[in-house]
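Trainee: pasting the sequence and the predicted model now:
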Amino acid sequence: MSLEKIAIIDIGSNSMRLEILARRGSDYWLVEKQKETARISSGMYNETTITRESLERAKLALEKFSSLIAFHRADHIRCVATSAVRDAKNQADVLELLGSNLPYKIEVLSGEEEAFYSYFGVKNSLDLDDGVVFDVGGGSTECISVRKGQMDTVCTLPLGAVRLTELFFRKNQGPTSREWKKLEKHIDRVLSEAPSSLLSSSPRLVGVGGTVRQIARISQRLQKYPLYPIVHQYVVEKREMDRIMTSVREMSFSQRSEVLGIPRDRADILPAGILLISRILDFFRSDSLTVSQQGLRYGLFMEYYRGGREKLSESPAKLTLRRISRKYGSYRDSRNQRKLTLALGRALFPDTFSDPRQRILLSTVSTLSMTPLYFHPVTDTSNIGPLFLEEDLQGFSHPERVMITLALIRSRTPQEQDFRKNMKPFSDMLNPDQINKVNLYARLTTLARDALLFSGGRLPVLSYTDPYLMIADPGNLDEDNHYESTLIQTQERDLGKGRNVILQWMRYIPPQGGIHYH
């Protein structure tokens, strides 16, 4: 398979970003990431004209990006501009100056197009059947309602962190109480003009954009969160966001950087941005926000990767599982392990594994247990953990990442003291039921592996009558075309959740009456 590289440039109102991704077959990965704080919208909101100084900063950023694109020999380039360039009265002059000597065209996205790509990036990176996606930028906010997994109502609002800071706050100073109240009323008034159909959606909110990600990192930093700084699918509670907002508002610029770790290029616009997001949560009557690392740029890439905008055939979690297993092994080679583990789960714990999400998580543990990364070196469990906790994975929540990692480690090192040691950094992330699920995934995965080893890699025939589980290697037909059964061994095994089973290991059994694999 040939390797191709795709470059995405996003000319935002505050930041300009370049991402170069490589693709080979169904796999892809990030090879270059660059950010320049050009703040092209600086000083434009009184006369809606982009200044010469801002254009010079943007031009220098594009020159850097072009050098990186040439260095990596990108095969495809997509460069888009959003709110600031879209709203500028001098848009033609801006495009002429910035586009001169560039080997690619600058495409100005409409508000609806920007909203679509934000939605498409989110939809390809997490499960969202019903809810609202909002993308807070420097100059505008896009809101997209999602119904039955599809984009429904779309609107673009003139609310952005840079725009609001410049229009309502004094330069280089913290906001006064009067300025704060005035901005709060302005945000509420603009939100009230949004289409009423947005409010009929599920209250689940997914936020995109630099300010949203920064709030998540502040929250993680204050909590000493074990997965810091991974923010994709991190959940921020409304009450916690309001506490952060109070702290940010009262701090000086330097304190925001030193205490909260806020980059200096975002320290001045964060108060307006976080107030905007807080009012958005109030507007939609939501008590929490799910953060998406992926938005417009990922949406642009996924349109190219998928060859269009067609509906996803599988969930992001399933697609991620296929990508990882193919990257580090073979999805096909894990087929029997996966099918047998799921069959055992459904037979022994039908209530638990009637839930499609539980089947995905068990399937993930079982599949990854067959990757070469997991087996080499045999006694080292440090490889699979960082992979699933640190790699760019779509479709899994933070607790699910931890559960899968711990289940993989537990299935390989079943000693209780070792498990407690691995569990300690994440003890606050999982509730008792989730910890029980970790043990269950691990034990079912181990049992399936033992059964496949017993039957020489072939799918054994299962038969379960509580508390007896018969695992039989079908063997070969005799001369009369009949099967014979022979008991090899009987043993008791604890599968967790108070369930002990008596295993009967058999050879040569009749083909009828077994558990069917799906």
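Mentor: That came through fine. Numbers count the residues shown, from 1 in each chain.
Trainee: use CA for all of it now, contacts and neighbours both
Mentor: OK.
Trainee: Ala288 and Glu237 touch, don't they?
Mentor: Heads up, residue 288 is Ser, not Ala. Yes. Using C-alpha atoms under 8 Å, Ser288 is in contact with Glu237, at 4.2 Å.
Trainee: mind checking which of the two has more residues around it?
Mentor: Ser288 (20 against 14; other C-alpha atoms under 10 Å).
Trainee: what residues are up against the more buried one?
Mentor: Arg204, Leu205, Val235, Val236, Glu237, Lys238, Leu281 (C-alpha atoms under 8 Å, 6 or more residues apart in numbering).
Trainee: how much space is there between it and Gly395?
Mentor: Noted for Ser288: a distance of 18 Å to Gly395, by C-alpha to C-alpha, to the nearest Å.
Trainee: can you check Ile269 too?
Mentor: Counting by C-alpha to C-alpha, the gap from Ile269 to Gly395 is 30 Å.
Trainee: now swap in Asn422 and tell me
Mentor: Taking C-alpha to C-alpha, one finds Asn422 at 24 Å from Gly395.
Trainee: neighbour count: those two, which is higher?
Mentor: Neighbour tally, Asn422 and Gly395, criterion other C-alpha under 10 Å: the higher count belongs to Gly395, 23 against 16.
Trainee: check the contact between that one and Gln294; I expect there is one.
Mentor: No. The pair Gly395 / Gln294 is not scored as a contact, 11.2 Å apart, by C-alpha under 8 Å.
Trainee: joint contacts of those two?
Mentor: Common neighbours of Gly395 and Gln294 (C-alpha under 8 Å, 6+ apart) are Ser125.
Trainee: pull out the buried residues from stretch 340-360.
Mentor: By neighbour count on 16 or more other C-alpha atoms under 10 Å, the buried set for stretch 340-360 is 340-348, 353, 358-360.
Trainee: same question but for stretch 466-477, I mixed them up
Mentor: Buried positions in stretch 466-477, judged by neighbour count with 16+ other C-alpha under 10 Å: Tyr468, Leu469, Met470, Ile471, Ala472, Asp473, Pro474, Gly475.
Trainee: put this beside the first:
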Amino acid sequence: MQQRIAIIDLGSNTTRMIVVGYTPLQTYKLIDEVREAVRLAHGIGPDGKLQDIPMNRAIKTMRLFHQMCRGSGVDTIVPVATSAVREATNREEFLDRVEAEAGLRFRVLTATEEAYYGYLGAINTLNVRNGSVIDIGGGSTQVTVVRQRAVEASISRPIGAVRLTDRYVKSDPISAKDIKTLEKAIATQFDDVPWLVGQGGELAGIGGTIRALAEIDQKLRNHPIDRVHGHALSSERVYELYELFRGLSVKQRENIPGLSKDRADLILAGSAILTEVMRRGKYKRILISGQGLREGIFFEHFMLQHKPLIPDIRAFSVQNLARLYNYEVTHSFKVRELAVSMFDQLFPLHGFDAIARELLGHAAILHDIGNAVNYYDHHKHGAYLLVNSPMQGFDHREVAILALLVRYHRKGDVSVDHYAAVLNPGDDVLVAKLSAMLRLAEFLERRKNQVVQNIHVEIGKTVRMVTQAAGDNTVEVWDANRAAGLFRKAFGCDIEIV
């Protein structure tokens, strides 16, 4: 049964709400998302009290969020608060006001819970089995070490973009003296964490600072995929951006493409935290997660009483997207079976690895989702839907390859130019050959009746593909031979289908 859940995250800098429609253990889809920079932690003094103006901003925003939920069919609201409220000496007074004036009773997460939910959000949406997850918020930073997708160690430190900006950024642009003080304050927070030194492996990143770095990088590089989830930044790139921010005033940072004005003053301190962790841990790159604490809480509800870890993120993501667009199950799985069989039997002619085989299979499941828009040009519609959907567990290169396979499963000469910025050398050949196999598999399932049950490939000067059918397959053989031009071009040899 379809349900709607709203998860509200009251952070030190930003308050965010997501609304997700879902059927437990089956499918889910983001329905709405809204954010407001309330700066709740701004101005906290030595007494540790939240200030009146930020509290009023937060309460006003909570009231609006609650009204949005009431008017949009939300069944369950889960409001949580993190470090700013957790550490405030007047937190009970504030929480009572929120409940009285906005009608929401917030659960205050412990530092351990905050780290755990961030880990859940990342580990269920990024292909990271072993590595670390860093969550840089406005008031705190969490680092979690992951082994075989399980938490091995976790820390939370009271340093965040808002807290450090308020405390250490005293001039604009920041002075050399203040930079040294800021960097020393950050380094000191990790001096008692020996396991972080040289940790290495994959690093996944959560939080507004990290998303902002990805958005800046994408804008500066004209990145062809317009979403941060799955985007990767090298350590060198992170250090370059940090150096850039150090030399600019807030006003100058506001002109950086991809950086929102409400984060221009915070990006320096946030990127200083990331720089310290990456240098100390000797991480070579960071994989950006657009999913974090809110999504981690969602997965607890989505998985019901089960362990809130999706076993195979990539396969689930493909199935989720296919179901959302009402794919034809039997037809799609038969196309996958034929395409993968072709891949295996033609291995001497292509030599591609297991990842290429996996991507071909996933593209076969998704090849017809564009029919949800219109049959005409459904290959183009499908590619658009795929590249603009949350393909969890895939990096941007893999998303581009999947989109190209869907785009060329039906007709047309293969061109990878649009996605060249995220592809590797040789990917044009990979896409052409995989597309050729997917196209033949599609036309061998022309009538969507599974009449062609298997194929046998004989490799010679001419490739001979013998179909094994459960009935008359004249239509399929005829149409597959008509569609074989791409195969001849991609593989550089003739093919006969009988």
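Mentor: Now that the structure is in, tell me what you want to look at. Only a predicted model underlies this, so the values are computations on that prediction, with no experimental measurement involved.
Trainee: TM-score for this pair?
Mentor: The TM-score (TM-score structural alignment, normalised by the length of the second structure) is 0.90; 487 aligned residues with a C-alpha RMSD of 2.7 Å.
Trainee: if we can go back for a sec, so which of the buried residues of stretch 466-477 of the first structure is the closest to Asp10 of the first structure?
Mentor: Asp10 of the first structure lies nearest to Ile471 out of those, by C-alpha to C-alpha, at 56.3 Å.
Trainee: give the contact list for Gly280 of the second structure.
Mentor: No Gly there; residue 280 of the second structure is Arg. Leu196, Val197, Gly198.
Trainee: in the first structure, what residue corresponds to it?
Mentor: Matched to the first structure by TM-score structural alignment, Arg280 of the second structure sits across from Phe283.
Trainee: again with Val422 of the second structure
Mentor: Per TM-score structural alignment, Val422 of the second structure is aligned with Met429.
Trainee: any idea how far its match is from Lys185 of the first structure?
Mentor: Met429 of the first structure is 37 Å from Lys185 of the first structure, by C-alpha to C-alpha.
Trainee: so for those two, which residue has more residues nearby?
Mentor: Met429 (16 against 12).
Trainee: look up how far Thr446 of the first structure lies from that one.
Mentor: 25 Å.
Trainee: buried ones in stretch 399-411 of the first structure?
Mentor: For stretch 399-411 of the first structure, a neighbour-count test (16+ other C-alpha under 10 Å) marks 399-411 as buried.
Trainee: same question but for stretch 409-428 of the second structure, I mixed them up
Mentor: His409, Arg410, Val414, Val416, Tyr419, Ala420, Val422, Leu423, Asp428.
Trainee: same check on stretch 230-240 of the second structure?
Mentor: Neighbour counts using 16+ other C-alpha under 10 Å place Gly230, His231, Ala232, Leu233, Ser235, Val238, Tyr239 of stretch 230-240 of the second structure among the buried residues.
Trainee: and Gln291 of the second structure? What does it align with in the first structure?
Mentor: So, by TM-score structural alignment, Gln291 of the second structure is matched to Gln294.
Trainee: its match and Gly149 of the first structure: what is the separation?
Mentor: 17 Å.
Trainee: neighbour-wise, which of these two wins?
Mentor: Gln294 (23 against 15).
Trainee: surely that one and Gly121 touch.
Mentor: Yes. Assessed by C-alpha under 8 Å, Gln294 of the first structure is found in contact with Gly121 at 5.4 Å.
Trainee: what sits against Leu398 of the second structure?
Mentor: Rather than Leu, residue 398 of the second structure is Glu. Residues near Glu398 of the second structure by C-alpha under 8 Å, 6+ apart: Leu359.
Trainee: actually, Lys433 of the second structure.
Mentor: His350, Phe487, Ala490, Phe491.
Trainee: again with Met55 of the second structure
Mentor: Residues in contact with Met55 of the second structure, defined by C-alpha under 8 Å, 6+ apart, are Leu40, Phe94.
Trainee: map Leu447 of the first structure onto the second structure.
Mentor: By TM-score structural alignment, Leu447 of the first structure lines up with Leu440.
Trainee: quickly note the distance from that match to Gln392 of the second structure.
Mentor: Distance from Leu440 of the second structure to Gln392 of the second structure, counting by C-alpha to C-alpha: 28 Å.
Trainee: between those two, who's got more neighbours?
Mentor: Of the pair Leu440 of the second structure and Gln392, Leu440 is the one with more neighbours under other C-alpha under 10 Å, namely 29 against 25.
Trainee: the more buried one contacts Leu486, correct?
Mentor: No. Between Leu440 of the second structure and Leu486 there is no contact under C-alpha under 8 Å: 9.2 Å.
Trainee: need the residues touching each of these two.
Mentor: Contacts common to Leu440 of the second structure and Leu486, judged by C-alpha under 8 Å, 6+ apart, are absent.
Trainee: about what we covered before: from the contacts of Arg280 of the second structure, list just the buried residues.
Mentor: Here, 16+ other C-alpha under 10 Å leaves Leu196, Val197 buried among the contacts of Arg280 of the second structure.
Trainee: mind putting the contacts of Arg280 of the second structure in TSV, distance to Thr209 of the second structure included?
Mentor: Listed next are those as TSV, based on distance: C-alpha to C-alpha, whole Å:
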residue	distance to Thr209 of the second structure
Leu196	20
Val197	22
Gly198	23
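Trainee: mean distance, stretch 52-63 of the second structure to its aligned residues in the first structure?
Mentor: Stretch 52-63 of the second structure, aligned to the first structure and superposed, deviates on average by 1.2 Å (mean C-alpha distance after the TM-score superposition for the first structure).
Trainee: tell me the buried residues in that stretch?
Mentor: Pro54, Met55, Asn56, Ala58, Ile59, Thr61, Met62, Arg63.
Trainee: farthest pair within the residues you listed?
Mentor: Pro54 and Arg63 (14.3 Å).
Trainee: still on that earlier bit, so which pair among the buried residues of stretch 399-411 of the first structure is furthest apart in space?
Mentor: For those, the maximum inter-member distance is 18.1 Å, found between Pro399 and Ser411 (C-alpha to C-alpha).
Trainee: surely Tyr119 of the first structure is in contact with Gly299?
Mentor: Yes. The criterion here is C-alpha under 8 Å, and Tyr119 of the first structure meets it with Gly299 at 7.3 Å.
Trainee: neighbour count winner among the two?
Mentor: Comparing Tyr119 of the first structure with Gly299 by other C-alpha under 10 Å, the one with more neighbours is Tyr119, at 31 against 23.
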